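Chemist: okay, sequence plus prediction incoming.
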Amino acid sequence: MTPVLRAAQAADADFLRTVFAAGRDAEVAAFGWPPQRVAAFLAMQFEAQRRHFRTGWPQAIDWIVSLDGSPIGRFYVNRGPWAFTVLDIALLAAARGAGIGTALLRGLQAEAATTGVPIELRALPDSPALRLYRRLGFDGGRVDGQRVALRWEPLAVAS
């Protein structure tokens, strides 16, 4: 079960909206809004996130994650010269808990280790993914705005 990555294309917009919405089911359910209002809110939030990522990290790649030929998520990463930044990692509910997020992050860690740069990411303080990040060696935990900022450092390369 190895996830496959391909760069997102314009035709993937509906799928990316679906993945975005799937990660916010519990949040929007608490609002008690009718479905049309929820859909409008999530569309607005998705577009705001998209603009934020494209403005702040114009070189980042938005990857579609597939398993057995079916899209199951997104992995949005900026590979900067001083750090790799995970902007978003999101999987459809049926794909969660199967080790796919672990495989994606371990692959990125291996790549970052070869270049000697750290990996940075942010997560909501109540995110179940925090356990995964900590298990994979991400540390820090300072609250940066509304998110917990975490960092993974590659081992020092012996000279």
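Modeler: All right, it came through fine.
Chemist: contacts and neighbour counts: CA atoms only from here.
Modeler: OK.
Chemist: where do the helices sit along this protein?
Modeler: 13-22, 25-29, 35-56, 100-115, 129-135 (DSSP state H).
Chemist: could you export those as TSV, including mean neighbour count?
Modeler: Listed next are the helices of the chain as TSV, based on neighbours: other Cα atoms under 10 Å:
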stretch	mean neighbour count
helix 13-22	17
helix 25-29	12
helix 35-56	14
helix 100-115	16
helix 129-135	15
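Chemist: residue 143 is nearest to which of the ones you listed?
Modeler: The closest of the helices of the chain to residue 143 is helix 129-135. By Cα to Cα, the value is 12.9 Å.
Chemist: show residues contacting the closest one.
Modeler: Helix 129-135 has contacts (Cα atoms under 8 Å, 6 or more residues apart in numbering) with 102, 123, 139.
Chemist: another one to put next to it:
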Amino acid sequence: MQITHPNTALRPINDTDMAFLKQVYGSTREEELRQTNWNDAQKTSFIDMQFQAQHSAYSAYPNAEFFLILHDTQQVGRVYLQHRPDAILIIDLALLTQFRGRGIGSGILQSIFTEAQQLGKSVLIHVEKFNPALLLYQRLGFKLIADKGVYLLLEWQSPELVSTIQ
């Protein structure tokens, strides 16, 4: 996949990336954990357990690709994609806190849109209802297709795909 954001690249993850991937996962839970009265050891244990469970679940997706996001050669996040016959599912897209709001995530999404458009596919993503990234997804053209309780299922379609369906 060609990345459209300057100085940003993807590379497939490998076994040596697990500590970094756990750090990225932990950064997605920071706000939530601040609201607990847990000590640092309890928080670390929780992150370790939840990361392992999530990584195992994500590894079970067929036809999936798992990438580190690099910016200026520095590891800044992860994006996991599943290729389906009619869609690209964004299994996960996460950036370390200090790299959010710089356009890196938007650039990754635009690159996924370009690939989906070339393949005649839509793009799907599940997002928690209170995830701040929901506003970004809506701004980039994702539409709600299902409310699944805690999660919303969103879909992006290229204008060409929408016009052929109608």
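Modeler: Received, thanks. Everything quoted here is computed from the prediction, not taken from an experiment.
Chemist: circling back: could I get the helices of structure 1 as TSV with distance to residue 4 of structure 1?
Modeler: Shown next, in TSV, are the helices of structure 1 (distance: least, Cα to Cα, whole Å):
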stretch	distance to residue 4 of structure 1
helix 13-22	16
helix 25-29	26
helix 35-56	22
helix 100-115	9
helix 129-135	20
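Chemist: closest one to residue 93 of structure 1 among those?
Modeler: Here helix 13-22 is closest among the helices of structure 1 (Cα to Cα), at 7.0 Å.
Chemist: how far apart are that closest one and its match in structure 2?
Modeler: Comparison of helix 13-22 of structure 1 with structure 2 after fitting gives an average deviation of 0.2 Å (mean Cα distance after the TM-score superposition for structure 1).
Chemist: how far does that helix sit from its chain's centre?
Modeler: Distance, stretch centre to chain centre, for helix 13-22 of structure 1: 13 Å (Cα atoms, centre = their mean, to the nearest Å).
Chemist: can you check which part of structure 1 stretch 97-115 of structure 2 sits on?
Modeler: Here stretch 97-115 of structure 2 aligns to structure 1 at residues 93-111, judged by TM-score structural alignment.
Chemist: any idea how far the matching stretch is from the chain center?
Modeler: Counting by Cα atoms, centre = their mean, stretch 93-111 of structure 1 comes out at 10 Å from the chain centroid.
Chemist: ok, stretch 57-77 of structure 1 next?
Modeler: Relative to its chain's centre, stretch 57-77 of structure 1 lies at 9 Å (Cα atoms, centre = their mean).
Chemist: give me the contact list for it.
Modeler: With Cα under 8 Å, 6+ apart as the test, stretch 57-77 of structure 1 has contacts from 1-8, 16, 19, 53-54, 78-79, 84-92, 95, 104.
Chemist: show me what contacts the residue positioned nearest the centre of structure 2?
Modeler: When Cα atoms, centre = their mean is applied to structure 2, the residue found nearest the centroid is residue 93 (1.3 Å). If you count contacts by Cα under 8 Å, 6+ apart, residue 93 of structure 2 has them with 77-80, 105.
Chemist: just the contacts of helix 129-135 of structure 1 now: which is nearest residue 48 of structure 1?
Modeler: Closest approach to residue 48 of structure 1 among the contacts of helix 129-135 of structure 1 (Cα to Cα): residue 123, at 17.3 Å.
Chemist: tell me the counterpart of the closest one in structure 2.
Modeler: Checking TM-score structural alignment: residue 123 of structure 1 goes with residue 127.
Chemist: what do you get for residue 67 of structure 1?
Modeler: Counting by TM-score structural alignment, the partner of residue 67 of structure 1 is residue 71.
Chemist: from residue 32 of structure 2, how far out is the residue nearest to the centre of structure 2?
Modeler: The spacing between residue 93 of structure 2 and residue 32 of structure 2, counted by Cα to Cα, to the nearest Å, is 18 Å.
Chemist: run the angle between the longest strand along structure 1 and helix 100-115 for me.
Modeler: Identified as the longest strand of structure 1 according to DSSP state E is strand 70-79. Strand 70-79 of structure 1 runs at 30 degrees relative to helix 100-115, counting by axes from the mean of the first three to the mean of the last three Cα atoms, to 10 degrees.
Chemist: check the mean deviation of strand 70-79 of structure 1 from structure 2.
Modeler: Averaged out, strand 70-79 of structure 1 is 0.7 Å away (mean Cα distance after the TM-score superposition for structure 1).
Chemist: now the match of residue 67 of structure 1: how far from residue 107 of structure 2?
Modeler: 11 Å.
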